[in-house]
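Novice: Sequence below, structure please.
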Amino acid sequence: MTPNGKVYLIGAGPGDPDLMTLRAVRMLGDADVVVYDRLVSPEILAMAPKSADMVPVGKAPKCHTVPQDQINEILAERALEGQIVARLKGGDPMIFGRGSEEAAYLQARGINVEYAPGISAAQGMAAATGVPLTHRGLATGVRYVTGHLAADKTLKLNWESLADIDTTLVVYMGASSIAEIALRLMSAGLPANLPVLAVSNVTTPRETRLLSHLGQIGVDAQTLALRTPVLFVIGRVVSLYQQAALNQMPPLPAAIAGE
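Specialist: Sure thing, here's the model as predicted:
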């Protein structure tokens, strides 16, 4: 404990402890209290100091165990008590992690905030599967979007801008809405045979993969019942998956691979 508490916003990465940065490991090791999300893997939680107070604040789809306002208050209260608080988030806290919102709340109260960036789930997927996010001749760029439904149950996305055949589209938090996302993208011009790779619990021992295409992913994802978190990679780069898989892992079952 220190007279002047602080909050570390730590990106835990996609789940594999080997993918945490040295800064993230150091910050976690200094923590008096660890406030962690549901998506932080048990392997990474095991790296926290044995003396640290572990505070789960995880949110599941349609079930916010601890509201964001209360999370903000927990972080502020612990820091103002003089504790070093590790706010542990899956992936990177600045990519769909609400890290900037929490930082603004804390800084407005005079609390020091430091960051440790994390490997994003998309980057972890690329490393785990061999599917690149960009590739010459297949994708000149990549876009990250959230498939999370807004309060009015709609998807606030610009479908015309997303339906770019030259761009890889990565959808976070889209397990419950991927069927609608696929239909919208096809309506905006993307072909039904555009390949899609879905990866559940990427880089962890619980990882599951599903290879499909835009016209079928809604049915396939529901049939396989992938466990969250699920990342969807949509684009021509996914065509490289089978080639990469030959060097990295056994082939997918025929029913899943669409053979």
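Novice: C-alpha only now, for contacts and for neighbours.
Specialist: Will do.
Novice: Spatially, what comes nearest to the residue nearest to the spatial centre of the chain if we skip its sequence neighbours?
Specialist: Nearest to the mean C-alpha position of the chain, counting by C-alpha atoms, centre = their mean, stands residue 121 at 4.5 Å. The spatial neighbour of residue 121 that comes closest, neighbours along the chain excluded (C-alpha to C-alpha, 6 or more residues apart in numbering), is residue 14 at 4.9 Å.
Novice: one more, for comparison:
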Amino acid sequence: MNTPTRPPSPSEFQPGTVTLVGAGPGDPDLLTIKAVKAIGAATVLLVDDLVGEDVLAHASARARIVHVGKRGGCKSTPQAFIEKLMVMAAREGEVVVRLKGGDPFIFGRGGEEVEHLQAEGVRVQVVNGITSGLAAVTSLGVPLTHREHAHGVVFVTGHAKPGCEGTDWQALAATARDAKLTLVIYMGVSGVQRIQRELLTGLPAATPVAVVQRASLPEQRHAVTTLGELGATVAREGLASPSVIVVGDVISGVAAAVSHTTAQARAA
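Specialist: Have a look, this model is predicted:
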């Protein structure tokens, strides 16, 4: 795989190029300055479902906006078709921005898209965004790492590629226990019962867990519970995609503030 030799400057949003832009977790105030510049420079934007309209307010009035749905559990635009659209638009001389929720390189298929565009001879660059796993715990007032509670963090997907076995949750649980790691699980709500069952082979049932739905948005909801009660909590509180599950002792800072599991709407 070929990689860019240096980060491009904002002046390099040129015709015939593609920029993969991380739109962050949803709150438009969390966009980077460079992301805003890229969005404003685009003549064609290919936009994921999880990108809000407030983010698109930064687009030029002359830009063509194409919604290419990408959401777990819902009908999605085929990845091959999205890649074809990017190549076609770039070859037509457009300034193309592929606008993704979170960060393009954290479960956003950014790596696949960079490889495809480079293979087609299209110049591509990436603008990072704040990933929802970070925004989720920040909204609760706790860190992902802490010298006393967590020496590292693992970002992992709960949604396996068709035909693949997916994450070895039992091995991951043992590693998280021994190395004191925080687990941040994306796209894990639909498989939460299996994830819970297999994590319990290596982690105590009392391990604190938080589930955060629609992190950073006004309609954010969250529940604080334990690993032993995770599946029951998700079902009882009606938490659904898009949600992030955070497992580890860093959540104890939130758990200590509540005497029972809660799920609440974030104030508008």
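Novice: Alignment lookup: the residue nearest to residue 121 of the first structure to the second structure.
Specialist: Using TM-score structural alignment, the equivalent of residue 14 of the first structure in the second structure is residue 25.
Novice: Also residue 227 of the first structure?
Specialist: Counting by TM-score structural alignment, the partner of residue 227 of the first structure is residue 240.
Novice: Could you tell me the end-to-end distance of stretch 119-132 of the second structure?
Specialist: Counting by C-alpha to C-alpha, to the nearest Å, you get 30 Å between the two ends of stretch 119-132 of the second structure.
Novice: what do you get for stretch 108-120 of the first structure?
Specialist: End-to-end for stretch 108-120 of the first structure, by C-alpha to C-alpha: 27 Å.
Novice: what's next to it, contact-wise?
Specialist: For stretch 108-120 of the first structure, contacts defined as C-alpha atoms under 8 Å, 6 or more residues apart in numbering pick out 5-14, 19-21, 23-24, 27, 76, 79-80, 90-95, 103, 106-107.
Novice: are any of those buried, and which?
Specialist: The neighbour-count test (16 or more other C-alpha atoms under 10 Å) applied to those identifies 5-14, 19-21, 24, 27, 76, 79-80, 90-95, 103, 106 as buried.
Novice: Sitting in helices, which of those do you find?
Specialist: 24, 27, 76, 79-80, 103, 106 (DSSP state H).
Novice: quick one: which two of those are the most distant?
Specialist: The most widely separated members of these, counting by C-alpha to C-alpha, are 24 and 80 (21.9 Å).
Novice: gap between stretch 149-161 of the second structure and the chain center?
Specialist: With C-alpha atoms, centre = their mean, to the nearest Å as the basis, stretch 149-161 of the second structure stands 12 Å off its chain's centre.
Novice: Same check on stretch 187-196 of the first structure?
Specialist: The answer for stretch 187-196 of the first structure is 23 Å, by C-alpha atoms, centre = their mean.
Novice: got a markdown table for the ones in helices among the buried ones among the contacts of stretch 108-120 of the first structure, with distance to residue 246 of the first structure too?
Specialist: Listed next are those as a markdown table, based on distance: C-alpha to C-alpha, whole Å:
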| residue | distance to residue 246 of the first structure |
| --- | --- |
| 24 | 33 |
| 27 | 38 |
| 76 | 49 |
| 79 | 49 |
| 80 | 53 |
| 103 | 44 |
| 106 | 48 |
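Novice: just those residues now: which is nearest residue 33 of the first structure?
Specialist: residue 79 (9.4 Å).
Novice: Just tell me what the closest one corresponds to in the second structure.
Specialist: Using TM-score structural alignment, the partner of residue 79 of the first structure in the second structure is residue 90.
Novice: quick one: that match and residue 174 of the second structure, what's the gap?
Specialist: With C-alpha to C-alpha as the criterion, residue 90 of the second structure and residue 174 of the second structure are 46 Å apart.
Novice: Please look at residue 51 of the first structure and residue 30 and confirm they touch.
Specialist: No. Residue 51 of the first structure is not in contact with residue 30 according to C-alpha atoms under 8 Å; the separation is 10.3 Å.
Novice: Between the two, which is the more surrounded one?
Specialist: residue 30 (17 against 9; other C-alpha atoms under 10 Å).
Novice: Skip the chain neighbours and tell me the closest residue to the aligned partner of residue 216 of the first structure in the second structure.
Specialist: Using TM-score structural alignment, the partner of residue 216 of the first structure in the second structure is residue 229. Nearest non-adjacent residue to residue 229 of the second structure, counting by C-alpha to C-alpha, 6+ apart: residue 205, 7.8 Å away.
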